[in-house]
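Novice: below are the sequence and a predicted model; questions follow.
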Amino acid sequence: MDSAPDKHIRNISRSSRPRSSTRGPLDASDDPLALPETPTSPIKHKSMLAANDTFSGSSFYELDPLAPDNLPEGLEKDLSFLLRHSNFHTLSHLDIPPPLRSEFLILNPGEPLSTSLGTLEKLLAEGRFLIAAHFSASILTSSLISPTDIKIIFSLFYTRLASLDLSGNTVLAAQESKSLEDLTSAFYYIDLKPESAATDNDKDSEHEQEHEQDLRHIVPWPLRVLAVRLQSIGFGDSRRSIGGLYEIGLEARREIMRSEATKDERELWKQRLADLGIRGVNALIEMGDFDSARRSLDNLRAPGSESNITKLRKALLFLRIGDLDAASQVFGDSNETKEAALLKPLISMSDGRFVDAVAEWRVLGEDRTRTDGALVAQNLAVCLLYTGQLDEVFDSVIPYTYLKGALNAFTDCLFLVSSAP
C-alpha cells in the first residue's frame, strides 16, 4: 500500500472519447435534453436509517445509483494509492470555540466495518463534519478496507473531502483531492460490454466492436463533481474548474442520448446537467468574473418549470454577485413557497436592512412546519447581533444549544474588545 498501482495510467487519451465541443454543453436550449416539468429524482435511495432506527452504514454503498455495481469478471482496480496515510492531513479543533469542541473518535480494535460505517453515518446526520472527516480517514487507512473495494473507498473518500469542505477546511480538502490525480485517465473507465466474437479477417466486425464499447466511469458522480472544484483550488488554476465542468457536462449529454438508457436514468442525467450549469456559474463567481456569471445565469433559463430549490440556488448566486433586483425576481409571483420565504430576509440582510430581516426571520421561526429551524435561528441571531440586541440572541437560538455555545464565545470576544484600552 506504499506504492501506486501499475495499472494507474495518467493522461491517456481514449479513442472513443469525442473531441470537446466549442459549444457550451451547460447552456440551456430547446433540445431533447431540456429539463422535465417535474424535476424530481426518479431514483429512490434507501433510507439512511434501518428498520430499528439505527444507523446501518448502507448509504455509503448507494452514493451514485448509476455507478456500475460490479466490475467485469477478471477485472480489478487497485486503489491502494488512495489509502496511504500521507494522503490525509492531521486535523485540529483548536480554532473551534470550546463549547463546540468534540473529541475525535478512534476506531475500536476488532470492530466490523459495518459498525464503523454506522458510526460515521451518525456523525454526518448530526452535522459533526470535522469529526466525520477524521473518522472517515481513519477507516480508509485501516485494515478494514480492501484496496479493490472501489465502491466503499470512493464513498469514504467523498465523505472525507465533503466533510472537510463543510467544516471550513476547503484548502485541506483541495490538497487531498490531488491524490485522485487525473479523473479523465483510462484507469477510471471500464467497458461493460463483453467482447464480440469478431474474427481476425473481418475488419468490419472489428470496426463495429470498437464503436460498441460501453465505457463507464467507476468514480461516483458526486465525487467527480466535487473533485473538479477542489482540484482547481489545489492546483491554483481557477480555469481548470470551468473546463472540468464542461468535460463532464459533455459526458452527461452523451448519457442522456444513449439508446440503452432508461427513462429514469435520462431524467437523473438531466438533473445532473442542470446542476452543472449552476456550479459553472458559481465557479465564475469564485473567479471574480461577475459579468460572465450574470450572463450565464440568464442563459440557464431552461424551457419547462424549474424546481424551487433550483430557483433558490439561482437567487443565492444573484445575491453573491450583488444583483438584488434579479434575485428578488427569480420566483416571480410564486412567493408563497418555503424557498421564496427564505429568500426575502436574505435580501434584507444583503441590503443592510437588519431590522427588517429580524422581523422576517422571526416570522419564519414561528412556522413549525419548516424543517430548517436551525438555519432560521442562526440567521436571526446574526441579525440581532448587528442590531445590538444581545439579550435576545440567546432566546432566539433555544433549543439550538450548539449555536448558543458559539454565541457565548462571540459575546466573550465582544467583551474583550469593548474593555480593551
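Specialist: In hand now; what should we look at?

Novice: CA atoms for contacts and neighbours, from now on please.
Specialist: OK.

Novice: now the nearest residue to A377 once chain neighbours are set aside: how far from P25?
Specialist: Among residues not flanking A377 along the chain, V397 sits closest, at 5.3 Å (Cα to Cα, 6 or more residues apart in numbering). From V397 across to P25, the span is 44 Å (Cα to Cα, to the nearest Å).

Novice: next one: D149
Specialist: With Cα to Cα as the criterion, D149 and P25 are 33 Å apart.

Novice: the two: which has the busier surroundings?
Specialist: P25 (21 against 14; other Cα atoms under 10 Å).

Novice: right, and the more buried one touches L250 too?
Specialist: Yes - at 5.8 Å, P25 counts as touching L250 under the criterion of Cα atoms under 8 Å.

Novice: helix or strand: which one has R216?
Specialist: Taking DSSP states H and E as the definition, R216 sits inside strand 215-217.

Novice: quick check: buried residues in the helix or strand following that strand?
Specialist: Using DSSP H and E, the next helix or strand after strand 215-217 towards the C-terminus is helix 221-234. Buried residues in helix 221-234, counted by 16 or more other Cα atoms under 10 Å: 221, 223-234.

Novice: go through those and name the one nearest T119.
Specialist: Lowest distance from T119 to those (Cα to Cα) belongs to L223, with 21.1 Å.

Novice: how far away is the spatially closest residue to the closest one that is not a sequence neighbour from L75?
Specialist: Residue nearest to L223 in three dimensions, not counting chain neighbours: Y158, with 5.3 Å by Cα to Cα, 6+ apart. Taking Cα to Cα as the measure, Y158 falls 23 Å from L75.

Novice: do the same with G243
Specialist: Counting by Cα to Cα, the gap from G243 to L75 is 31 Å.

Novice: next, the one to line up against it:
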Amino acid sequence: MAAPQRPEQGHSRHPSSDTRRVAMPRRSTKGPLDVDASAIPTFQPPTPALQTALPPSPAPTSMPIRTASPAPSLLSPAQQNPASVRTRSKSPAARTMQLDLSLLLRPSLYAPVPTTPIAAPFLDSSHQPAPDTDLETLLSNRRFIHAADKATDMLTSGTISPSDTPRILELLYTRFSCLVICNQSTLAAKEAKPLSDLLARESSTYTRPYREIFLSQIPWPLRLLLLKLQVLGTADMHRRAIMGLYALSSECRTLAQKAKAEKDDTTFKLWTNRLADLGLRVASELVEMGELETARRHMGSLSSATTSSSTAEETEKMCIRKTLLLLKIGDTQAAKHTLSICSSSTNKLHLQVLEALTHFSSSDLPSAISSLKSLAKTHPQNPLIKHNLAIAYLYSNNVILASEILEALVTEDEVLFPCLLFNLSTVYELRTEKARERKLELVDKVAEVGSNGKSEMQVGGFEKGLAEFKLA
C-alpha cells in the first residue's frame, strides 16, 4: 500500500474538499522612500510667472521662525538615504544643533585646481603669492585658484571641529564659488555632491516646523549655488534649475507669510526680496534654454514686486537686472518701460547707460554712439562706458577706433575683465593676420598689469584662461 501523500508545506487540505487554499497576494505598501512615478509631473516651460504676490496671512502661529537664511531640499525622496551620520536625539529641536559634518572633512573629496587652462605668464613664480598668505588676502587680491586650495587645506587640516557648522559651510561656499569663477564648475559640482546628499538626507528626517529650523543653518547663497551645481551637466539642466527655483520660491512665500503674521517686518522684507530675486533667476534660465516668449510673459507679470518692501537701491538693482534680460530677449519697448519705472532713482548714470544700450539693441547705432560719447566725456573714469562705446564703434565698422579704446583700457586705465579681453582679441583677428602674436603680447601685458594689484576692475580673478584671449 502506497504511503498517503502529505500536503505541501504552507497549505492545509480541507476535510471535505481537494481544493487547496491559495495564499492571498501581498498588498503593496509604500514606505517613506517609495515614490509614485505618476505623481511626478512632467515639467513644461512655465507659462504663468513665478507667483510673487503673497496669499492672505494665516492665523499667528506659536512656532517661532528663525530669521537666518535656510537651505534647499536638494534631492528627491528616491535619492535620499535613511542612514544617519550621527546619533539621533529624541528631540528634533535638539538634533538641529548636532549636525555632524566630519564626512566633508576628508581630503579624498577634494582635488587641486587644474592650471592647464591658464595662460603660462600668470603661473610664473614671480606672480605667485606667498605660501602663508591668509584666505582673506587671497580673496581680496582675486587669487581665486589659490583661495580654493587654501579653503581645502583649512577644511582638511584637522583643526576644525566637525560640529562647527557655520565655519565649515563658509569654507565650502568659498571653495565652490572660487572654482566656478575659475571656470571649474564641473569639479565644483563633483565636490558639492556629498554636501548636497548630506543636507537632503538630514532635512528629510524632520517634520515641517523643525525642518525649517534645521535649514536655517544653511546660508542662502550656498543654497542657490548648490542648486546650480546639482543640475549642471544634465540633459535638461535649465528645466531642472527652474523646478528647483520654484521649490525655493514656495518656501519663500511660506516664510514671508509667517513673518507678516508675526509682524516681523525685517524678516518679511528679507523673504519678499529673495522671492523677487528668484523670479528673475527663473527668467534668466528661460532665456538660456531659448524660451524667449515664455521669459517675456514671465517678466511681464513680475512688475514691481519689490517696490513695497525694498529700499530704493534694491529696487534699482532689480530694475537694472530686468532691463538687461529684456534687452537680451530683444523686447526694447518693455525695457524702456522698465527704465521709466526707475526714473526717480538717485543714480542716473546706470539708467543713462541702459538707455544708450536700448538704442544699441534697436540698431540705432548713431544715437547709441552719441549717448555713450557724451557719457564718456562726463564720466571719463568709468571703464564700462568706454567699453560699450568701443563695441558701438566696432558694430559701425570703425575697427581702428574701437581697438584704440580697448587697448587704452588695458594699458592706461589698467582695467581687466573677461569681456574686454575677449573683444580686444576679436579686434586683433579683424585687423591683422598676425592675431596670435598680438594676443600673446596682450597676455604678457595683462599679467604685468594684474600682478601690481592696482587694477580696480579685475573681474574673474588674476589667473586668466587661454579661452579669454581666444587662444584655446
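Specialist: Thanks, I have it. This one's a predicted model, so the numbers in the text were calculated from it and none came from an experiment.

Novice: ok so, going back, looking at Y158 and L75 of the first structure, which one has more neighbours?
Specialist: The neighbour comparison of Y158 of the first structure against L75 (other Cα under 10 Å) goes to Y158, with 24 against 9.

Novice: quick one: map the more buried one onto the second structure.
Specialist: Matched by TM-score structural alignment, Y158 of the first structure corresponds to Y173 in the second structure.

Novice: tell me the SS of that match?
Specialist: Secondary structure state of Y173 of the second structure, per DSSP: H, G, I helix; E, B strand; the rest coil, is helix.

Novice: hang on, isn't it packed against L224?
Specialist: No - contact criterion Cα under 8 Å: Y173 of the second structure and L224 do not qualify, at 10.6 Å.

Novice: and P56 of the second structure, that's in a helix?
Specialist: No - assigned with three-state DSSP, P56 of the second structure falls outside any helix and is coil.

Novice: what lines up with M318 of the second structure in the first structure?
Specialist: Checking TM-score structural alignment: M318 of the second structure goes with T310.

Novice: and whichever helix or strand that match is part of, what does it pack onto?
Specialist: Following DSSP H and E, one finds T310 of the first structure within helix 308-321. Packing partners of helix 308-321 of the first structure (3 or more Cα pairs under 8 Å, 6 or more residues apart in numbering; DSSP states H and E): helix 263-287, helix 290-299, helix 324-328, helix 338-350.

Novice: would TSV of these with distance to E366 of the first structure and mean neighbour count be doable?
Specialist: Output for those, formatted as TSV (distance: least, Cα to Cα, whole Å; neighbours: other Cα atoms under 10 Å):
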stretch	distance to E366 of the first structure	mean neighbour count
helix 263-287	31	20
helix 290-299	33	16
helix 324-328	23	17
helix 338-350	13	19
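
Novice: and the ones you listed: which comes nearest K178 of the first structure?
Specialist: Taking Cα to Cα, helix 263-287 is the member of these nearest to K178 of the first structure, at 18.4 Å.

Novice: now the closest one: which residue numbers in the second structure?
Specialist: Alignment of helix 263-287 of the first structure against the second structure: residues 265-289, by TM-score structural alignment.

Novice: list the contacts of that stretch.
Specialist: With contacts defined as Cα atoms under 8 Å, 6 or more residues apart in numbering, stretch 265-289 of the second structure is touched by 45, 49-50, 52, 67, 238-239, 241-242, 245-246, 248-249, 252-253, 255-257, 259-260, 292, 294-296, 298-299, 302, 305-306, 309-310, 318, 321-322, 325, 329.

Novice: same thing with stretch 381-394 of the first structure?
Specialist: Here stretch 381-394 of the first structure has contacts from 349, 354-355, 357-358, 380, 396-397, 404, 407, using Cα under 8 Å, 6+ apart.

Novice: helices of the stretch 101-250 of the second structure, start to end?
Specialist: 135-140, 144-155, 165-181, 185-203, 208-215, 220-231, 237-261 (DSSP state H, counting those that start in this stretch).

Novice: got the ones you listed as CSV, with distance to E441 of the second structure columns?
Specialist: Below are the helices of the stretch 101-250 of the second structure laid out as CSV (distance: least, Cα to Cα, whole Å):
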stretch, distance to E441 of the second structure
helix 135-140, 26
helix 144-155, 23
helix 165-181, 24
helix 185-203, 29
helix 208-215, 50
helix 220-231, 36
helix 237-261, 38
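
Novice: thinking again about what came up before, L215 of the first structure is nearest to which of the helices and strands packed on helix 308-321 of the first structure?
Specialist: Here helix 263-287 is closest among these (Cα to Cα), at 16.1 Å.

Novice: quick one: the closest one to the second structure mean distance?
Specialist: Helix 263-287 of the first structure differs from its equivalent in the second structure by a mean of 1.0 Å after superposition (mean Cα distance after the TM-score superposition for the first structure).

Novice: quick one, what contacts L372 of the second structure?
Specialist: Residues near L372 of the second structure by Cα under 8 Å, 6+ apart: 353, 356, 385-386, 388-389.

Novice: could you redo the last one with a cut-off of 10 Å?
Specialist: 352-353, 355-357, 366, 378, 385-390, 392 (Cα atoms under 10 Å, 6 or more residues apart in numbering).

Novice: repeat that for E429 of the second structure.
Specialist: E429 of the second structure makes contacts with 423, 435-436, 438-439, 470, as judged by Cα under 10 Å, 6+ apart.

Novice: which residue in the first structure aligns with it?
Specialist: So E429 of the second structure corresponds to L414, using TM-score structural alignment.

Novice: quick one: that match from M349 of the first structure, how far?
Specialist: From L414 of the first structure to M349 of the first structure the distance is 21 Å (Cα to Cα).

Novice: over to A293 of the first structure?
Specialist: A293 of the first structure is 22 Å from M349 of the first structure, by Cα to Cα.

Novice: before we move on, the earlier item: of the contacts of stretch 265-289 of the second structure, buried ones?
Specialist: For the contacts of stretch 265-289 of the second structure, buried by 16+ other Cα under 10 Å: 49-50, 52, 67, 238-239, 241-242, 245-246, 248-249, 252-253, 255-257, 259-260, 292, 294-296, 298-299, 302, 305-306, 309-310, 318, 322, 325, 329.

Novice: S301 of the second structure touches K322, doesn't it?
Specialist: No - contact criterion Cα atoms under 10 Å: S301 of the second structure and K322 do not qualify, at 11.8 Å.
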